[in-house]
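Trainee: only geometry, no sequence info:
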């Protein structure tokens, strides 16, 4: 690609909303904008933020408040773009805007994962919804990108389509900031750490229940309804063991990872673990990760070598595993660090795909 050519990213959610897809698009677009003319097309349902990129929020509606069901009421003209990069085949927003452009690139995320959604209505309707969307995605996309081996294998076996694996990255500071144990003093003792949205599909309820038998405190960092989960912790009798801190900056997050005994990813659905940037962030700090065997996680973690996998939605097993790691001071994070890329690596990989 020539300097100054136009790249458009189409994504149903973006900053200031905090999440994996928002983070990935932002970090890549920020780096691409140093060389190319980059525009983010997202929904008017996304709140206005302090945009340091060219962000266009088109008028949209969002039935039932579900981000994936965001419906654009205006279809933008994308004809001037050299590359149009769409994100998430589960997104009706991307589906509606997808056009017969000569150089469409589509990132597939958590393929066929809606069938594992705990909402019975979504689970029942998912085969029809998913097939309608993926059919159009495969028809009009020149190149397909996945974030992990799971989706690559499924694309080949189910749809006969080849794809490029390009994982998400982490910020350079996760490699370079000196290690610290200062956060342990703030918490007042040993703790294990959860990082992510406070949401049932992320297994927050499971970890709260598990904390009854976990022999350390449990710290929760991430956006969401803190009051709701504090009440759940109080009901379970573990209010003093569960510490909720809401969203924190990256330096605070790094300090929290460094001082923790392990990072826990207790998700209960394939749908919410298309990649897990949290896993990469923990690995970059050489921290042991205990994760549910859902989504991309069993494809990224070599069980017992660079992390530990547990059965999802099982507080007893989770607590038992956490205690074994803490009591035996098990550290598998050094092996995991070798798998982590930074966002510059990811952006370079994308550029090669765009040019092929």
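Mentor: Cool, the structure landed. Just so it is clear, the structure is predicted and the values come from calculations on it, not from any experiment.
Trainee: Could you use CA atoms for every contact and neighbour count after this?
Mentor: Noted.
Trainee: now the biggest strand by length in the chain, how far from the centre of its chain.
Mentor: Longest strand in the chain, counting residues (DSSP state E): strand 37-43. Here strand 37-43 is found 20 Å from its chain centre; the criterion is C-alpha atoms, centre = their mean, to the nearest Å.
Trainee: Report all helices and strands that that strand contacts.
Mentor: strand 6-10, helix 20-32, strand 54-58 (3 or more C-alpha pairs under 8 Å, 6 or more residues apart in numbering; DSSP states H and E).
Trainee: the inter-axis angle of the first one versus helix 20-32?
Mentor: If you take axes from the mean of the first three to the mean of the last three C-alpha atoms, to 10 degrees, strand 6-10 sits at 170 degrees to helix 20-32.
Trainee: quick one, strand 6-10 and strand 37-43 angle?
Mentor: 20 degrees.
Trainee: List the contacts of strand 6-10.
Mentor: With contacts defined as C-alpha atoms under 8 Å, 6 or more residues apart in numbering, strand 6-10 is touched by 25, 29, 36-42, 78, 80-87, 94.
Trainee: out of the residues you listed, which are buried?
Mentor: By neighbour count, with 16 or more other C-alpha atoms under 10 Å, the contacts of strand 6-10 hold 25, 29, 36-42, 78, 81-87, 94 as buried.
Trainee: Put this next to the previous one:
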């Protein structure tokens, strides 16, 4: 089959910055190619139109049309024309698009359209308890209504989306995936004792304003524990502050702050070693669809203390592959962290079970096969 992905991000030097959605598409593309399928990536929002082929993937860079008041609509028509041309030339059989801001809402191609939920703007606004722009919700609903097939990376996200948009549509649950072979070297395990690692964007929705308060409690229990943070600093949509890290700094107790090291952004290839060398990883997030970062840490047999919200039990069974705790319960969160810091046997047990779970449920081979079977049904 010939599958095309419409996206605004993808991890490639020519494309620009990429986040979790881009990484998820990359992993799925790799799995589909291994199964013998052809993959094209259509990336809008580029500074020029371009086409190239690399590692068996066909890339179509799409420059947005600039005309005040009509840019989005004209860009959508440009994308539609490209999709239809590729379909007519038998270069694609199906297009998959994200739910974010409903980019496919005014695109009516001649081939089937699948939307995969990784969390729409409406979804994240709901989880963060802030208002959503009417136009974004309208576009996202229209895109979902027009889609020939719907996938969600978690049941929680599907249920919330159905409710928010009053859709009553069936979603097939297919999670995000990772290349397990790339996350299999644990030779650096626990090199830095008493080290807690958070990696990901520094942003309110990922619980980063709770993490300092949690670490203050950890420091009271054991003042030898260190916290390492890796990730891009983001602005805060609620307060308007340009730096979440600056907001975090004010929340650490004076002494606890001395044991905190913010390393900023790191290359994707470097993060693996930091995961391996840490004692445990923490993810106190409030808003996700299905986080790839958790799966990566699990694949490296790293014990995790994560949020207990919504999607969490679709990734981790509490007390089996990690601990799930409400991030606002700072003391309990700290106690679970310290339980793992002090109990190496439990850390090892959680890590082994976590990797088994990833291989069984989140490997690119498993997810690519599930995705292809779904695509096949939609095309038929």
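Mentor: Nice, I can see it. From a predicted model like this one, the values you see are computed outputs, not experimental measurements.
Trainee: Got a TM-score for the pair?
Mentor: Superposed pair, TM-score by TM-score structural alignment, normalised by the length of the first structure: 0.79. Supporting alignment: 330 aligned residues with a C-alpha RMSD of 3.4 Å.
Trainee: What is the burial count for the corresponding residue of the first structure for residue 302 of the second structure?
Mentor: With TM-score structural alignment defining the correspondence, residue 302 of the second structure maps onto residue 287 in the first structure. Neighbour count for residue 287 of the first structure, taken as other C-alpha atoms under 10 Å: 28.
Trainee: I figured residue 287 of the first structure hits residue 257, correct?
Mentor: Yes. The criterion here is C-alpha atoms under 8 Å, and residue 287 of the first structure meets it with residue 257 at 7.2 Å.
Trainee: joint contacts of these two?
Mentor: By C-alpha under 8 Å, 6+ apart, the residues touching both residue 287 of the first structure and residue 257 are residue 263.
Trainee: re the thing from before, just send the helices and strands packed on strand 37-43 of the first structure back as JSON lines, with distance to residue 216 of the first structure too.
Mentor: As requested, those are exported to JSON lines (distance: least, C-alpha to C-alpha, whole Å):
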{"stretch": "strand 6-10", "distance to residue 216 of the first structure": "43"}
{"stretch": "helix 20-32", "distance to residue 216 of the first structure": "28"}
{"stretch": "strand 54-58", "distance to residue 216 of the first structure": "44"}
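Trainee: From residue 235 of the second structure, how far off is the closest residue to residue 160 of the second structure other than its chain neighbours?
Mentor: Residue nearest to residue 160 of the second structure in three dimensions, not counting chain neighbours: residue 123, with 7.2 Å by C-alpha to C-alpha, 6 or more residues apart in numbering. Look at residue 123 of the second structure and residue 235 of the second structure: by C-alpha to C-alpha, to the nearest Å, they are 19 Å apart.
Trainee: With neighbour numbers in mind, choose between those two.
Mentor: Set side by side, residue 123 of the second structure and residue 235 show more neighbours around residue 123, with 26 against 17, by other C-alpha under 10 Å.
Trainee: Now do stretch 322-337 of the first structure: distance to the chain's middle.
Mentor: 23 Å.
Trainee: Apologies, that question was intended for stretch 255-267 of the second structure.
Mentor: Remark: stretch 255-267 of the second structure is offset 22 Å from the chain centroid, using C-alpha atoms, centre = their mean.
Trainee: what ranges do the helices span in the stretch 1-150 of the second structure?
Mentor: 20-34, 71-88, 121-127, 134-146 (DSSP state H, counting those that start in this stretch).
Trainee: try the stretch 101-250 of the first structure
Mentor: Under DSSP H, counting those that start in this stretch, the stretch 101-250 of the first structure gives helices at 120-140, 149-159, 173-176, 182-187, 204-210, 226-235, 250-259.
Trainee: Redo those as CSV? Include distance to residue 198 of the first structure.
Mentor: Listed next are these as CSV, based on distance: least, C-alpha to C-alpha, whole Å:
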stretch, distance to residue 198 of the first structure
helix 120-140, 20
helix 149-159, 25
helix 173-176, 23
helix 182-187, 20
helix 204-210, 6
helix 226-235, 8
helix 250-259, 16
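Trainee: and the ones you listed, which is most packed in?
Mentor: Of all the helices of the stretch 101-250 of the first structure, helix 204-210 has the most neighbours on average by mean count of other C-alpha atoms under 10 Å, namely a mean of 23.
Trainee: mean shift between it and the second structure?
Mentor: When the second structure is overlaid, helix 204-210 of the first structure sits 2.0 Å from its aligned residues on average, using mean C-alpha distance after the TM-score superposition for the first structure.
Trainee: corresponding residues in the second structure for that helix?
Mentor: Under the criterion TM-score structural alignment, helix 204-210 of the first structure matches residues 208-214.
Trainee: Give the aligned equivalent of residue 38 of the first structure in the second structure.
Mentor: Matched by TM-score structural alignment, residue 38 of the first structure corresponds to residue 40 in the second structure.
Trainee: no wait, residue 125 of the first structure
Mentor: Using TM-score structural alignment, the equivalent of residue 125 of the first structure in the second structure is residue 132.
Trainee: who touches that match in this structure?
Mentor: Taking C-alpha under 8 Å, 6+ apart, we find residue 132 of the second structure in contact with 121, 122, 125, 126.
Trainee: For the helices of the stretch 1-150 of the second structure, please prepare JSON lines with the additional fields distance to residue 220 of the second structure.
Mentor: As requested, the helices of the stretch 1-150 of the second structure are exported to JSON lines (distance: least, C-alpha to C-alpha, whole Å):
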{"stretch": "helix 20-34", "distance to residue 220 of the second structure": "34"}
{"stretch": "helix 71-88", "distance to residue 220 of the second structure": "52"}
{"stretch": "helix 121-127", "distance to residue 220 of the second structure": "31"}
{"stretch": "helix 134-146", "distance to residue 220 of the second structure": "45"}
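Trainee: how about the ones you listed, which one is nearest residue 210 of the second structure?
Mentor: For those, the distance to residue 210 of the second structure is smallest for helix 121-127, at 15.8 Å, taking C-alpha to C-alpha.
Trainee: Which residue, other than its chain neighbours, is closest to residue 55 of the first structure?
Mentor: residue 40 is the one closest to residue 55 of the first structure (C-alpha to C-alpha, 6+ apart), at 4.7 Å.
Trainee: Please apply the same query to residue 158 of the second structure.
Mentor: In space, residue 158 of the second structure is closest to residue 152, 5.7 Å off (C-alpha to C-alpha, 6+ apart).
Trainee: Residue 194 of the second structure now?
Mentor: Using C-alpha to C-alpha, 6+ apart, the closest residue to residue 194 of the second structure is residue 225 (4.7 Å).
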